[in-house]
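[1] the amino acid sequence is not available; the structure is as follows:
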């Protein structure tokens, strides 16, 4: 990475040997790993396991704020303490501010799972970047995301948002600065460091994007909702013992 800038896939859900191999083959220097409904200590441990001299894996959390039917995802990097899902957006933002985390808006205004323009307007000063290209998007979604980033003068980022291993490295953000550690990436985001967003093209890329979009059918299924909410004791549920009641005043379940 030294002296060449750093190519970062800014958000992946999958992480195993196959993902690492594909990332390296695609010229990716760093992955941001933020799986759904996994606590920060477990994410951090797995990220460390798969990091080496050729690939940095940065632990992160995509927090589900709000209720299942009216949720807004927020991506946070540089957290020092765990933050649960299903808390209010305001409560999550206050906690990110307390921990001086880098705060990103993934897939803005996408379906019912994202920050919308009102949220972006309210939290512009706290957002470090807005995602302007995501494989689950259709072209109109990417255009709208770029419009929002431009309108609110918030730096852009892009990611593979890979739930499927085959999508890793399809999209990336290249930072002009060399990034060797998690702290380097957080600092670059806080500083609005120079970067460029890019992605592969052609039929294979389009097919992989459509496969990622199709994955939404399972991701938002009733069975998953039932597993997450009716048990009430998922690892990132705000009533889980691990959070010691710290989020009781902002939890929505």
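    Yep, it's here. Just so it is clear, the structure is predicted and the values come from calculations on it, not from any experiment.
[2] going forward, measure contacts and count neighbours with C-alpha atoms only.
    Noted.
[3] any idea how far residue 206 is from residue 171?
    Separation of residue 171 from residue 206 (C-alpha to C-alpha, to the nearest Å): 12 Å.
[4] with neighbour numbers in mind, choose between these two.
    Set residue 171 next to residue 206 and count neighbours by other C-alpha atoms under 10 Å: residue 171 wins out with 28 against 14.
[5] quick check: closest non-adjacent residue to residue 215.
    Nearest residue to residue 215, sequence neighbours excluded (C-alpha to C-alpha, 6 or more residues apart in numbering): residue 163, at 7.9 Å.
[6] what's the distance between the one you found and residue 198?
    19 Å.
[7] my guess is the residue nearest to residue 215 contacts residue 11. True?
    No - counting by C-alpha atoms under 8 Å, residue 163 stays clear of residue 11, with 9.6 Å between them.
[8] out of the two, which sits in the busier spot?
    Between residue 163 and residue 11, counted using other C-alpha under 10 Å, residue 11 has the larger neighbour count: 29 against 21.
[9] and that one, helix, strand or coil?
    strand (DSSP: H, G, I helix; E, B strand; the rest coil).
[10] cool, and the one 3 residues further on?
    Local secondary structure at residue 14 is given as coil here, using three-state DSSP.
[11] strands of the stretch 101-250 of the chain, residue ranges please.
    102-105, 129-133, 156-158, 171-175, 195-199 (DSSP state E, counting those that start in this stretch).
[12] in stretch 28-46, what counts as buried?
    For stretch 28-46, the neighbour count (16 or more other C-alpha atoms under 10 Å) marks 28-40, 43-44, 46 as buried.
[13] second structure for comparison follows:
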């Protein structure tokens, strides 16, 4: 909870690592496409839950919010307040990935402001350095918010490096949302050792690709993002809370 990549090899690796559920939330991909791919790769052994890691704010001050249980598409590049209100309207679970990390995460002040709408805070992420994880744990503890972790896999090899165990069976996306919204008891785990640290290093290095050629490609070569609020698919519904 969650991954960015999804194919047969990802599914095989998840099953080999003993996972029951994957939350699939790729960047800049519209919800219907995510839902379709999640259904395609779900079976009796592994449930793939569709989700969106929403980019709120502008490129210079963007904040990520992981939304699980969306019933309607939500675009990127809305105000943080507008995004949180829409998640409340849809009764979706609102999670804070990689808090306080670089310039892409909710700050302590923003977590405080939206405490009543936040269902979990990520306390371990393979892209983090140790001090990032310590700060994330402190944030979750200080605000009394339940923790979660994820492999945050942008590369297949990271799948299964970190996971959450709930005190109940999670059979589908609705059950996961209920567990998150109800603050169900859970335990957070991650692998350790040299192999794990190397995989974490690969994930961290992937940031260089994300913030160099990948960003140039998105901003300059591909035109309007499919998750931009001006996209025809959103029908102007978010014009009052968009930042672009």
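    The structure has been received and is ready for your questions. The structure displayed is predicted, hence computed values, not measured ones.
[14] now what about the TM-score between them?
    Overlay of the two chains. TM-score (TM-score structural alignment, normalised by the length of structure 2): 0.98; 244 aligned residues with a C-alpha RMSD of 1.1 Å.
[15] distance of the aligned partner of residue 62 of structure 1 in structure 2 from residue 194 of structure 2?
    Mapped onto structure 2 by TM-score structural alignment, residue 62 of structure 1 lines up with residue 53. Using C-alpha to C-alpha, one gets 29 Å for the distance from residue 53 of structure 2 to residue 194 of structure 2.
[16] distance from the longest strand seen in structure 2 to structure 1 after superposition?
    Secondary structure of structure 2 per DSSP state E: the longest strand is strand 47-56. Compared with structure 1 after the fit, strand 47-56 of structure 2 shows a mean deviation of 0.2 Å (mean C-alpha distance after the TM-score superposition for structure 1).
[17] the following helix or strand past that strand against structure 1, how far on average?
    Using DSSP states H and E, the helix or strand that follows strand 47-56 of structure 2 towards the C-terminus is strand 63-68. For strand 63-68 of structure 2, the mean deviation from structure 1 after alignment is 0.3 Å (mean C-alpha distance after the TM-score superposition for structure 1).
[18] read off where the next helix or strand after strand 63-68 of structure 2 ends up in structure 1.
    Sequence order places helix 80-90 as the next helix or strand after strand 63-68 of structure 2, per DSSP H and E. Under TM-score structural alignment, helix 80-90 of structure 2 corresponds to residues 89-99 of structure 1.
[19] mind listing residues that contact the matching stretch?
    Here stretch 89-99 of structure 1 makes contact (C-alpha atoms under 8 Å, 6 or more residues apart in numbering) with 63, 65-66, 72, 76, 78-81, 83, 102-103, 126, 250.
[20] distance to residue 56 of structure 1 and neighbour count for the residues you listed - can I get that in JSON lines?
    Formatted as JSON lines, those follow (distance: C-alpha to C-alpha, whole Å; neighbours: other C-alpha atoms under 10 Å):
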{"residue": "63", "distance to residue 56 of structure 1": "22", "neighbour count": "24"}
{"residue": "65", "distance to residue 56 of structure 1": "28", "neighbour count": "27"}
{"residue": "66", "distance to residue 56 of structure 1": "31", "neighbour count": "23"}
{"residue": "72", "distance to residue 56 of structure 1": "28", "neighbour count": "28"}
{"residue": "76", "distance to residue 56 of structure 1": "17", "neighbour count": "25"}
{"residue": "78", "distance to residue 56 of structure 1": "14", "neighbour count": "21"}
{"residue": "79", "distance to residue 56 of structure 1": "17", "neighbour count": "21"}
{"residue": "80", "distance to residue 56 of structure 1": "18", "neighbour count": "12"}
{"residue": "81", "distance to residue 56 of structure 1": "21", "neighbour count": "12"}
{"residue": "83", "distance to residue 56 of structure 1": "23", "neighbour count": "23"}
{"residue": "102", "distance to residue 56 of structure 1": "17", "neighbour count": "24"}
{"residue": "103", "distance to residue 56 of structure 1": "19", "neighbour count": "24"}
{"residue": "126", "distance to residue 56 of structure 1": "26", "neighbour count": "19"}
{"residue": "250", "distance to residue 56 of structure 1": "34", "neighbour count": "17"}
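[21] sorry, back to before: please convert the strands of the stretch 101-250 of structure 1 to TSV, extending it with distance to residue 243 of structure 1.
    TSV is the format used below for those (distance: least, C-alpha to C-alpha, whole Å):
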stretch	distance to residue 243 of structure 1
strand 102-105	21
strand 129-133	28
strand 156-158	31
strand 171-175	33
strand 195-199	36
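[22] figure out which of these is closest to residue 20 of structure 1.
    With C-alpha to C-alpha as the criterion, residue 20 of structure 1 lies closest to strand 171-175 of the strands of the stretch 101-250 of structure 1, at 14.7 Å.
[23] structure 2: matching residues for that closest one?
    Aligned by TM-score structural alignment, strand 171-175 of structure 1 corresponds to residues 162-166 of structure 2.
[24] how big is the offset of that stretch relative to structure 1?
    Counting by mean C-alpha distance after the TM-score superposition for structure 1, stretch 162-166 of structure 2 comes out at 0.4 Å.
[25] list the buried residues for that stretch?
    Those would be 162, 163, 164, for stretch 162-166 of structure 2 by 16+ other C-alpha under 10 Å.
[26] what's the residue nearest to the last one when sequence neighbours are not counted in contact with, if anything?
    Of all residues beyond its chain neighbours, the one nearest residue 164 of structure 2 is residue 188 (4.7 Å), with distances taken as C-alpha to C-alpha, 6+ apart. By C-alpha under 8 Å, 6+ apart, the residues touching residue 188 of structure 2 are 147, 148, 149, 162, 163, 164, 165.
[27] to which residue of structure 1 is residue 188 of structure 2 aligned?
    Match for residue 188 of structure 2 (TM-score structural alignment): residue 197.
[28] and its match, how far from residue 56 of structure 1?
    Taken as C-alpha to C-alpha, the span from residue 197 of structure 1 to residue 56 of structure 1 is 19 Å.
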